[in-house]
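Trainee: Have a look at this fold, sequence not included:
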């Protein structure tokens, strides 16, 4: 029996470990990396109560060490997608009817397991599988994922407390139901935390989920799946499949019980999903929820009043942390003419200090890009700039080598054309393009920043002049869903900066906030009249 309402207060953000020399965490992380490399994994799909393996084995390799085999995963096909949907729907009623406190405590336990027992294993898996350095893996696969789980429990608890007004003789209430059907979660390679959040945020609300992680993130995704199981997640609530996107879409988007998609990935794929769902509307029981965070062409706008050192630090970190493979990474920068010489000189000097190499050498700031397809695409942009036409030149970096791993030096391109190709197109790699503008034409450059890209994810203004800050904040209101003042445009923290953008960057449903969770709930209003009327007649009908 249920005889109480259980509320979960606002948690604190998970502390970030430093991995500084001599710390216990540094030794523990190195030991975890060694242990993982000594074990070859055979990763199954998780469908219902079964670990499903196939004859089609795909090898997993660290991007920075191409020849090393971490293990293999079983690749599935359409039959496995159908089985995952069936398993989810079989689990649906029992999961949806589970009391809130028992649902919530599964995810809180998973957060605690991540924070303690599995922390270094998860960080190590992210380092090896996705080529993240220790700090980037820590803030992602440990801290952010822990925060997603804990804060979402709190936010959902807040939603459940929101109830309508009741008046004399009438009792009103709202029930927050899960969606009718199953939810599809499609997650990217670049953040283990996103891989964990997209399926669990929907599941936390009582939904059942089919989860397709990016193939290049399966190595860390499987560990999180096992953590959820250890935390007590019932079979079938989240089902993880390894299939190609078109195979997945053909089955899922034709299913009458499809209730929504939680997506992070490319704008092109998301647009195709939206189109397909629209064409299939007559097949569905209800209107599916479509939630997505897609690409970015994120900017740093530097005002003539800026502190040059602040600007350089924002560019260096914003553009080159995790090889620029963040949807929020600084990709285009606008430098005022009065600071151009100083900023370019200092930025070039800083980039030259960045070492590139394997994650196992903790002194490397930059590691490998995710795979050969990405490497070739990024190298193509650099080769284009290296032609040294009248519009572009490489200020620093530009070396690309995929002999041992997919290594690309952090690269800064300068262009004389604010609409040059690398100022407009998403590159998703360690490439920053800078454009020098007339320091006295700030209003003009604001218009260029606003209309250069179809994306509107993140952006930053670096300035000491408060009038300039306010002007940029207002004029660029629709240019970025996350806007930063005197900081890099990356590093949103759960509970502090709800994350998401608009325009071609997605639906702006703000992962890691209460806003996102509303999308996975369906409200039902219940009115009970305590003293029912017994006559249809109203007083106005009487003349006397």
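Mentor: All right, it came through fine. Quick caveat, the model's predicted, so the values are computed rather than measured.
Trainee: Every contact and neighbour count from this point should use C-alpha atoms.
Mentor: OK.
Trainee: could you point out which element follows the longest helix seen in the chain?
Mentor: The residue-count maximum for a helix in the chain (DSSP state H) belongs to helix 78-96. Next along the chain after helix 78-96, taking DSSP states H and E as the criterion, comes helix 100-115.
Trainee: Tell me the helices and strands packed up against that next one.
Mentor: Under the contact criterion of 3 or more Cα pairs under 8 Å, 6 or more residues apart in numbering; DSSP states H and E, helix 100-115 touches helix 145-161, helix 192-204, helix 218-230.
Trainee: what comes up buried for the last one?
Mentor: Translated: helix 218-230. Across helix 218-230, burial judged by 16 or more other Cα atoms under 10 Å covers 218-225, 227-228.
Trainee: before we move on, what about the longest one?
Mentor: By neighbour count on 16+ other Cα under 10 Å, the buried set for helix 145-161 is 145-157.
Trainee: from those, which single one is nearest residue 514?
Mentor: residue 155 (5.2 Å; Cα to Cα).
Trainee: Excluding sequence neighbours, find me the nearest residue to that closest one.
Mentor: Among residues not flanking residue 155 along the chain, residue 514 sits closest, at 5.2 Å (Cα to Cα, 6 or more residues apart in numbering).
Trainee: ok so, going back, contacts for the longest helix of the chain, please.
Mentor: For helix 78-96, contacts defined as Cα atoms under 8 Å, 6 or more residues apart in numbering pick out 47-48, 177-178, 181-182, 206-210, 234-241, 243, 247-248, 251-252.
Trainee: ok, how many other residues are close to the residue lying closest to residue 213 once chain neighbours are set aside?
Mentor: Of all residues not flanking residue 213 in the chain, residue 187 sits nearest, at 4.8 Å (Cα to Cα, 6+ apart). Using other Cα atoms under 10 Å, residue 187 has 26 other residues around it.
Trainee: how near is residue 187 to residue 144?
Mentor: To residue 144, residue 187 is 15 Å away according to Cα to Cα, to the nearest Å.
Trainee: What of residue 32?
Mentor: According to Cα to Cα, residue 32 stands 20 Å off from residue 144.
Trainee: who has more neighbours, those two?
Mentor: residue 144 (27 against 20).
Trainee: If we ignore the residues flanking it in sequence, what's nearest that one?
Mentor: Nearest non-adjacent residue to residue 144, counting by Cα to Cα, 6+ apart: residue 193, 5.9 Å away.
Trainee: Report how many residues lie close to that neighbour.
Mentor: Using other Cα under 10 Å, residue 193 has 25 other residues around it.
Trainee: OK, contacts around it?
Mentor: Residues in contact with residue 193 (Cα under 8 Å, 6+ apart) are 140-142, 144-145, 148.
Trainee: Against that first model, consider the following:
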């Protein structure tokens, strides 16, 4: 049993202002795996004040000093890599291979990317007689989710550290173990006191206190659109910058000339990965009506070949995060069927032989149109919805018929035709033919999928203010 009952504030592990704890449930066993303290507004205030004090000096550090700091963080992360992967497996039931090769790897990848960007980033530019300076925005409140825990921590903390900001992190109370390991890494790397602070807790208490705190200059939030609205509402009175990476219901258009076996299989696997708990998962697959039966047969085979089981079993899919999430997924599947969806693979209930643990059957549903609830709502489980289309124009229209716009996917063999479809999709990131992830590519959404961008050099801008110094260069 892990016990993480202290918060990291001003470079020290401190007792919470009010003693209140929460059991952290391992979703594979449905039993407590550890215990954390739940913070209060008083803890947030202490952390913010520490970050404000630290900002005075840390914001003035040189690029070379921050490069050296990030290099130390990378080295410490590499030492604790196995610990990070184990923490992620225990807190969210991620299969061991996924935790090691993807989840923990993304944390390290964002650190290394921020380090590479910092080495070549230009914080100053002269335009005529004016100097433009990019300066750290100040104290940042970082609120992260449970589905890719250290990925979301790293893609916020790394650029914030790189540009000279100080910060207070609230990780998800459902997956706090990886945040604890992350904090230990930063402490061992010698991050100056007050630059990074950790307060555990829930959204309505700690998250709201961070978003509304007058001494927090910007808040970066990743989570549901509903929660993102609350963060923005709490932040509004102090007119702070709000960065949001929110929900998605990403279309995956399989063009008529695509390699169907490859494209459909890749689409199914992408949805099932991480138990479907990825905001950019291609959860709506659009296929030509005349090839619908072919696509469904391929999707059925791919879903049924997806193994589900305990994190240490070698299965490719583990449980979803909680009983609440399992219930939500089941409710949406049932509602979808009531509205006319047909089960192609999987369906309601738990997989055979997995009565303990929050396991969901890898599910494929086919619907007549985009109005079915399983084509509208973000399910956040291993559930794929397949929709037919008659023309490519209709496919694009269906793809864009969503309040979300985080990601979109398109597959085809005609390169120019595929690119033209990609250009018409209203999403922050469009993937052509199952391209590999690119940590330098900006990540963020259109519409209700959020504001701003993370990853690579675009992430730096979220944590910077631009100052114009007129007359900096004297006239000749």
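Mentor: Perfect, I can see it now. What you see is a predicted model, and the numbers here were worked out from it, not measured in a lab.
Trainee: Quick one: closest of the helices and strands packed on helix 100-115 of structure 1 to residue 332 of structure 1.
Mentor: Proximity to residue 332 of structure 1 (Cα to Cα) singles out helix 192-204 among these, at 24.4 Å.
Trainee: after superposition, how close is the next helix or strand after that closest one to structure 2?
Mentor: Later in the chain than helix 192-204 of structure 1, the nearest helix or strand by DSSP H and E is strand 208-213. By mean Cα distance after the TM-score superposition for structure 1, the fitted strand 208-213 of structure 1 averages 0.8 Å away from its aligned residues in structure 2.
Trainee: Figure out how far strand 208-213 of structure 1 is from the centre of its chain.
Mentor: In terms of Cα atoms, centre = their mean, to the nearest Å, the centre of strand 208-213 of structure 1 is found 15 Å from the chain centre.
Trainee: Can you check what angle separates that strand from helix 218-230?
Mentor: 150 degrees (axes from the mean of the first three to the mean of the last three Cα atoms, to 10 degrees).
Trainee: quick one: strand 208-213 of structure 1 to helix 78-96, angle?
Mentor: Per the same axes, to 10 degrees, the angle that strand 208-213 of structure 1 makes with helix 78-96 is 140 degrees.
Trainee: Tell me where the stretch 301-450 of structure 2 has helices.
Mentor: Along the stretch 301-450 of structure 2, the segments classed as helices by DSSP state H, counting those that start in this stretch run 323-338, 373-376, 392-400, 415-424.
Trainee: mind listing what's buried in stretch 286-305 of structure 2?
Mentor: Buried positions in stretch 286-305 of structure 2, judged by neighbour count with 16+ other Cα under 10 Å: 286-288, 292, 294-296, 298-300, 302-304.
Trainee: Kindly reformat those as a markdown table containing secondary structure.
Mentor: Converted to a markdown table, the buried residues of stretch 286-305 of structure 2 look like this (DSSP: H, G, I helix; E, B strand; the rest coil):
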| residue | secondary structure |
| --- | --- |
| 286 | strand |
| 287 | strand |
| 288 | strand |
| 292 | helix |
| 294 | helix |
| 295 | helix |
| 296 | helix |
| 298 | helix |
| 299 | helix |
| 300 | helix |
| 302 | helix |
| 303 | helix |
| 304 | helix |
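Trainee: Report the separation between the nearest residue in space to residue 340 of structure 2 that is not next to it in sequence and residue 251 of structure 2.
Mentor: Nearest residue to residue 340 of structure 2 in three dimensions, chain neighbours excluded: residue 367, at 6.7 Å (Cα to Cα, 6+ apart). Per Cα to Cα, residue 367 of structure 2 is found 14 Å from residue 251 of structure 2.
Trainee: So which of those two has more stuff around it?
Mentor: Remark: of residue 367 of structure 2 and residue 251, residue 251 carries more neighbours, 33 against 21, as counted by other Cα under 10 Å.
Trainee: Now do the contacts for residue 124 of structure 1.
Mentor: By Cα under 8 Å, 6+ apart, the contact list for residue 124 of structure 1 reads 29-30, 32-33, 36, 134, 137.
Trainee: In structure 1, which residue is most central in space?
Mentor: Structure 1 has residue 194 as the residue nearest its centroid, 4.1 Å off, counting by Cα atoms, centre = their mean.
Trainee: and residue 37 of structure 1, how many neighbours?
Mentor: Number of residues near residue 37 of structure 1 (other Cα under 10 Å) recorded here: 16.
Trainee: Looks like it contacts residue 70 (just checking).
Mentor: Yes: contact criterion Cα atoms under 8 Å: residue 37 of structure 1 and residue 70 qualify, at 6.4 Å.
Trainee: give me every residue that touches residue 155 of structure 2.
Mentor: Residue 155 of structure 2 makes contact with 107, 110-111, 454-455, 459, according to Cα under 8 Å, 6+ apart.
Trainee: Under the alignment, what does it map to in structure 1?
Mentor: Using TM-score structural alignment, the partner of residue 155 of structure 2 in structure 1 is residue 197.
Trainee: Buried ones in stretch 236-250 of structure 1, by neighbour count?
Mentor: If you call a residue buried by 16+ other Cα under 10 Å, then stretch 236-250 of structure 1 has these buried ones: 236-243, 248-249.
Trainee: Would you mind putting these into JSON lines with distance to residue 263 of structure 1 and secondary structure alongside?
Mentor: Shown next, in JSON lines, are these (distance: Cα to Cα, whole Å; DSSP: H, G, I helix; E, B strand; the rest coil):
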{"residue": "236", "distance to residue 263 of structure 1": "20", "secondary structure": "coil"}
{"residue": "237", "distance to residue 263 of structure 1": "18", "secondary structure": "coil"}
{"residue": "238", "distance to residue 263 of structure 1": "15", "secondary structure": "strand"}
{"residue": "239", "distance to residue 263 of structure 1": "16", "secondary structure": "strand"}
{"residue": "240", "distance to residue 263 of structure 1": "15", "secondary structure": "strand"}
{"residue": "241", "distance to residue 263 of structure 1": "15", "secondary structure": "coil"}
{"residue": "242", "distance to residue 263 of structure 1": "16", "secondary structure": "coil"}
{"residue": "243", "distance to residue 263 of structure 1": "15", "secondary structure": "coil"}
{"residue": "248", "distance to residue 263 of structure 1": "13", "secondary structure": "helix"}
{"residue": "249", "distance to residue 263 of structure 1": "12", "secondary structure": "helix"}
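Trainee: circling back to that earlier point, pull the most distant pair out of the buried residues of stretch 286-305 of structure 2.
Mentor: In the buried residues of stretch 286-305 of structure 2, two members sit farther apart than any others by Cα to Cα. They are 288 and 304, at 22.5 Å.
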